[in-house]
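Sequence unavailable; structure follows:
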């Protein structure tokens, strides 16, 4: 055990985690030159296309230092705020963390957020200055910032380049020197913490775990404590680039188990595996449950694909434990699922993965957040409102409380005015403003989560020319003056387009939505009225004009009454059509609400 080192890599998005991980794999000869490619651990097509890490990846490396052989278990983690749950799970399986800061971009919001996660778990932090080979790198200034943040000495900050490989050998030595060996008792009953799982269509579910106490052997009977199910460990092994089967995995090490589990609900991330021969009395304290931030409905395009969509979501949840879903139905879209996501990027990635990995074509409704409603009869009993359609009648309603977040924005001092204007427009209240350096400012706001859900991040990036970084965490609920806005198409309410919005924005958003829908709904043989309404009061209206045939084309001259007769006949036909005609709302209309400011 004293020769095992478990560590993860944490950083802001695009600070060079995956590239540095490539160099570590190369210098420890874990991956041959032939197998090595850019971002080796990012094995999803989607990750390579977007240049971001979506999943945390575990891999084992062998390293020799001062004549002794060491086992290094590396977990590469995502950097985007929407995947912070992946980071928290990786941290739970480690004793140390490499905190990477880009020498050109300096400390960003997610760097600080991930650092606090690591400190809460008492991890040994090794600060690393990456990309020192860039012409725009500013190592001295950024080193000072890291020293201020961590309270370490300047010589503790390692300078490396993931691209050229400079400083990587020193980094490997420091991992062995500074990161503590895992603690645990090899002779105690088996306790293994599951931190990830994947679905293999041929072999069932593969669970990735870290052995905290005891050891796990091939062929022994094991119990998953959260579900109380017993299985046989058909195969256990360590995670190289490909799985390496072993006869047993000992205390402190990281590995995988295949036991022929077919039902996705039987493996829970954060669960404890124990042995049936010598069972542990209690489970390991797992990490906290995920708290979804954004909710949206996902519906199959063909209603008979509902069960297929359920299986796809269950398999996807194995690989992405932060996805939460439950069945729901909608008058406009039929049966589907209400899904909880950690943010807008997370929602986009889930949609894309359903399409690519499971061939599921889905419609996604307008994202929203959860509120608490209080009725006048029982003003102290909160009623959870997940969907605008669940909103109670305004006459019976006492008040509505919406979730607030504490948003931390780090930006260049040139953009402070523009960022403040954006946050105040989104009903934010400034809590703190502090200068990290002469031209880098940290702004802290309390804001309603519903205002951040739609386009906040995109607009923040555009007004700061990409220099602002953003991170947030929930701080509770506050009473707000919220109203339910319905969208009516030809007098029929489209429940998937309903939303709960602040009273002050209702007219503006209603008008914008009607204008956007007018552009997106195709013209029919009859007039289509698009209305935004608060209760029974219509606040905005747009019309989609009917396609018209020129019925008077055959009249050459002649009496006007003949033309009028033909036009009246056409008018009657259009009226009849309007009564029986149905308007299909395209998927682009549901998503257009997110881009109201474009």
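The structure has been received and is ready for your questions. Since the model is a prediction, treat every value here as computed from it, not as a measurement.

switch to C-alpha atoms for all contacts and neighbour counts from now on
OK.

Surely residue 506 is in contact with residue 486?
No - with contacts counted by Cα atoms under 8 Å, residue 506 stays clear of residue 486, the gap being 10.6 Å.

how close does the spatially most central residue of the chain get to residue 226?
The centroid of the chain falls nearest to residue 346 when counting by Cα atoms, centre = their mean (2.9 Å). Per Cα to Cα, to the nearest Å, residue 346 is found 27 Å from residue 226.

Repeat that for residue 537.
Per Cα to Cα, residue 537 is found 51 Å from residue 226.

Looking at the two, which is more packed in?
Neighbours were counted for residue 537 and for residue 226 using other Cα atoms under 10 Å; residue 226 has more, 15 against 9.

ok now do the more buried one, which residues does it touch?
268, 271, 272 (Cα atoms under 8 Å, 6 or more residues apart in numbering).

Please list the members of those residues that lie in strands.
Here DSSP state E is the test, and those give residue 272 as lying in strands.

Scan the contacts of residue 226 and report the most crowded one.
With neighbours taken as other Cα under 10 Å, the top of the contacts of residue 226 is residue 272, carrying 28 neighbours.

Could you count how many residues lie near the residue lying closest to residue 134 once chain neighbours are set aside?
Nearest residue to residue 134, sequence neighbours excluded (Cα to Cα, 6 or more residues apart in numbering): residue 104, at 7.4 Å. Neighbours of residue 104 under the rule other Cα under 10 Å: 20.

Mind telling me what element residue 104 is part of?
Assessed by DSSP states H and E, residue 104 sits outside every helix and strand.

Confirm the residue nearest to the centre of the chain sits in a helix?
Yes - using DSSP: H, G, I helix; E, B strand; the rest coil, the secondary structure at residue 346 is a helix.

Surely it and residue 83 touch.
Yes - using Cα under 8 Å, residue 346 is in contact with residue 83, at 7.1 Å.

dropping in the other structure now:
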């Protein structure tokens, strides 16, 4: 067992693409945890998707042994955290498993919105922060400007900030020495009842659910039964071990250590992130604080484009949920799209990743409906209904109040784009909270000072294309972070789309009453171009309740039945035309309109 005073538990927090995974590679390399032969770029990002997008999706951990300048050998436990706002809860649990954090900031870009969000999370957990200015080797890096920004915004002193380049290996030794010197060793009583925090879990076909844990009090070893305090599940541990960074079995784990326990459980939902593991026969009096169930915020329907793939989609989702307890799904059917699933996600990135993994790893061709949030509907009879699918919204006559979720957003942008950002957020019903200059205006580069803007915005308005619009209106300079705050009542209505008089449930959208007419008109105009012409006239209508608010008509294709007439009596021609008109009327009654996939995608691109 390692002396507890020689253990350091830390994580790396950073905005996306500020060099977090590359720095983790250098630390693993410098401590000899991974040999040069095993070394690959972004070792801890094992998924293809993570490498392609340059983001960390799943948290990972690694134990390193480092001989410091004082001659002592230290055990350094790195817990790699996801960087994206969708995974904020997982980040908070990873931070709770540490005593310190490396705050990595890109020397060419400076503080971004998610950097600040993660700093506040770390400060709430009382972590020791080590600021690292990364990418100082880039030709356009401005370490002095960004260091001054860190001093003023977060309050670091200049001599605390380490200048580094993870790619070139500059500053790695200083970072390792700072981890040993500045991060406190773990506290915790080795003789107290066992308490271990689960900061991640994954499914293994042979070992069941493998929980990634940080032992806070006590120790775990042997085959003595363990218990999960929030779900109440009891299990006999199959194996204990550490990550180096592959799984390496050990006899047990002591207070302060980070590792894993193979539970043998078959369902990841029983072993949730943030839960506390204790002895089944001598449980701890209370669990570790901060646990909550990950709650899906974004909902969308996922349908196979080929109805024969329904069973394959069901099996693929069942396998994916084994490694992702925050994904929820239930079967649903749509008149237009057939059988599929209604899925709940943590955010838009989570949705994108799940759909991409289903298509790549399981070879499925999928159609995703427009993402929606969860609305709370108070009916006239006094009951509250939760609605996450526009098609399920009750009749307007039964609705007393609809409430929608609001989020607080932080946007960091150069000051010359303030007007564009304000216009964008105001057009999305945003309410201004505050504005703060993160640095003083520079006379040599007017408009370059970076500004933090805080707004309250309805979550539904942020969902579809807000991030893309923000990036395009600020030439890619703005960064965004959001967190859901509360539910507020609003004048919301459902816009139904009728094709040839038949409502198409998958094209319904819930929108604010003031936008309903505009949304309806945009949709029917787009659908007119996307739905192919039939042999009969097809009306496309947008309706709110029983009131039609917009209409377009797709003209019929016309066959020239008079082509075979070479002159002759007009009554013969009229007879042929009347017969054709009768046929078209009959076709309109019984004919069905085939709606192409692009039509469903039109709902996603309403604002383009």
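Arrived safely. Treat the numbers as computed from the prediction; the structure is a model and nothing was measured.

Work out the TM-score between the chains.
Here the TM-score for the pair of chains, by TM-score structural alignment, normalised by the length of structure 1, is 0.93; 596 aligned residues with a Cα RMSD of 2.4 Å.

still on that earlier bit, shared neighbours, residue 346 and residue 83 of structure 1?
Joint contacts of residue 346 of structure 1 and residue 83 (Cα under 8 Å, 6+ apart) do not exist.

rewinding a little: alignment lookup: the residue nearest to residue 134 of structure 1 to structure 2.
Using TM-score structural alignment, the equivalent of residue 104 of structure 1 in structure 2 is residue 108.

For its match, give its distance to residue 116 of structure 2.
17 Å.

Assumed residue 310 of structure 1 was part of a helix.
Yes - Residue 310 of structure 1 forms part of a helix when assessed by three-state DSSP.

tally of neighbours for the counterpart of residue 401 of structure 2 in structure 1?
Alignment note (TM-score structural alignment): residue 401 of structure 2 maps to residue 399 of structure 1. By the criterion of other Cα under 10 Å, residue 399 of structure 1 has 17 neighbours.

continuing past the helix or strand hosting residue 399 of structure 1, what's the next helix or strand?
Per DSSP H and E, residue 399 of structure 1 falls inside strand 397-412. For strand 397-412 of structure 1, the following helix or strand on the C-terminal side (DSSP H and E) is helix 416-425.

How many residues are close by whatever residue of structure 1 lines up with residue 545 of structure 2?
Aligned counterpart of residue 545 of structure 2 in structure 1: residue 535 (TM-score structural alignment). Residues within reach of residue 535 of structure 1, counting by other Cα under 10 Å, total 13.

still on that earlier bit, neighbour count: residue 506 and residue 486 of structure 1, which is higher?
Comparing residue 506 of structure 1 with residue 486 by other Cα under 10 Å, the one with more neighbours is residue 486, at 25 against 22.

where does that one fall, helix, sheet strand or coil?
strand.

That one: what's it in contact with?
Listed by Cα under 8 Å, 6+ apart, the contact set of residue 486 of structure 1 reads 493, 494, 495, 497, 498, 499, 532, 533, 534, 535.

now residue 111 of structure 1
Applying Cα under 8 Å, 6+ apart, one finds that residue 111 of structure 1 lies in contact with 10, 11, 12, 99, 100, 101.

before we move on, which element is residue 589 of structure 2 in?
According to DSSP H and E, residue 589 of structure 2 maps onto helix 570-590.

List the buried residues for that helix?
Buried residues in helix 570-590 of structure 2, counting neighbours by 16 or more other Cα atoms under 10 Å, are found at 573, 580, 584, 588.

Now do the helix or strand that it is followed by: everything it contacts.
Downstream of helix 570-590 of structure 2, the first helix or strand assigned by DSSP H and E is helix 597-604. Contact with helix 597-604 of structure 2 is made by 367, 369-371, 464, 506-507, 509, 523, 526-527, 530-531, as judged by Cα under 8 Å, 6+ apart.

start to end distance for stretch 178-195 of structure 1?
For stretch 178-195 of structure 1, the first-to-last residue distance is 24 Å (Cα to Cα).

now that stretch: which residue numbers in structure 2?
The alignment of stretch 178-195 of structure 1 onto structure 2 (TM-score structural alignment) covers residues 182-199.

Now do that stretch: distance to the chain's middle.
Its chain's C-alpha centre and that of stretch 182-199 of structure 2 lie 30 Å apart, by Cα atoms, centre = their mean, to the nearest Å.

Ok, stretch 568-579 of structure 2 next?
Stretch 568-579 of structure 2 has its C-alpha centroid displaced from the chain centroid by 64 Å (Cα atoms, centre = their mean).

Likewise for stretch 465-479 of structure 2?
With Cα atoms, centre = their mean as the basis, stretch 465-479 of structure 2 stands 17 Å off its chain's centre.

Where does that stretch end up in structure 1?
So stretch 465-479 of structure 2 sits over residues 455-469 in structure 1, by TM-score structural alignment.

and for that stretch, what are the contacting residues?
Contact partners of stretch 455-469 of structure 1, identified using Cα under 8 Å, 6+ apart, comprise 108-110, 409-412, 415, 418-419, 422, 470, 594-595.

Just the buried residues of those.
Among the contacts of stretch 455-469 of structure 1, those classed as buried by 16+ other Cα under 10 Å are 108, 109, 110, 409, 410, 411, 412, 415, 419, 470, 594.

does the fourth one really touch residue 446, like I thought?
No - contact criterion Cα under 8 Å: residue 409 of structure 1 and residue 446 do not qualify, at 11.3 Å.

list the residues that contact both of those two?
The contact sets of residue 409 of structure 1 and residue 446 do not overlap (Cα under 8 Å, 6+ apart).

for the stretch 351-500 of structure 1, what spans make up the strands?
Along the stretch 351-500 of structure 1, the stretches classed as strands by DSSP state E, counting those that start in this stretch are 362-364, 371-375, 383-385, 397-412, 429-437, 440-448, 469-480, 482-489, 492-493, 499-502.
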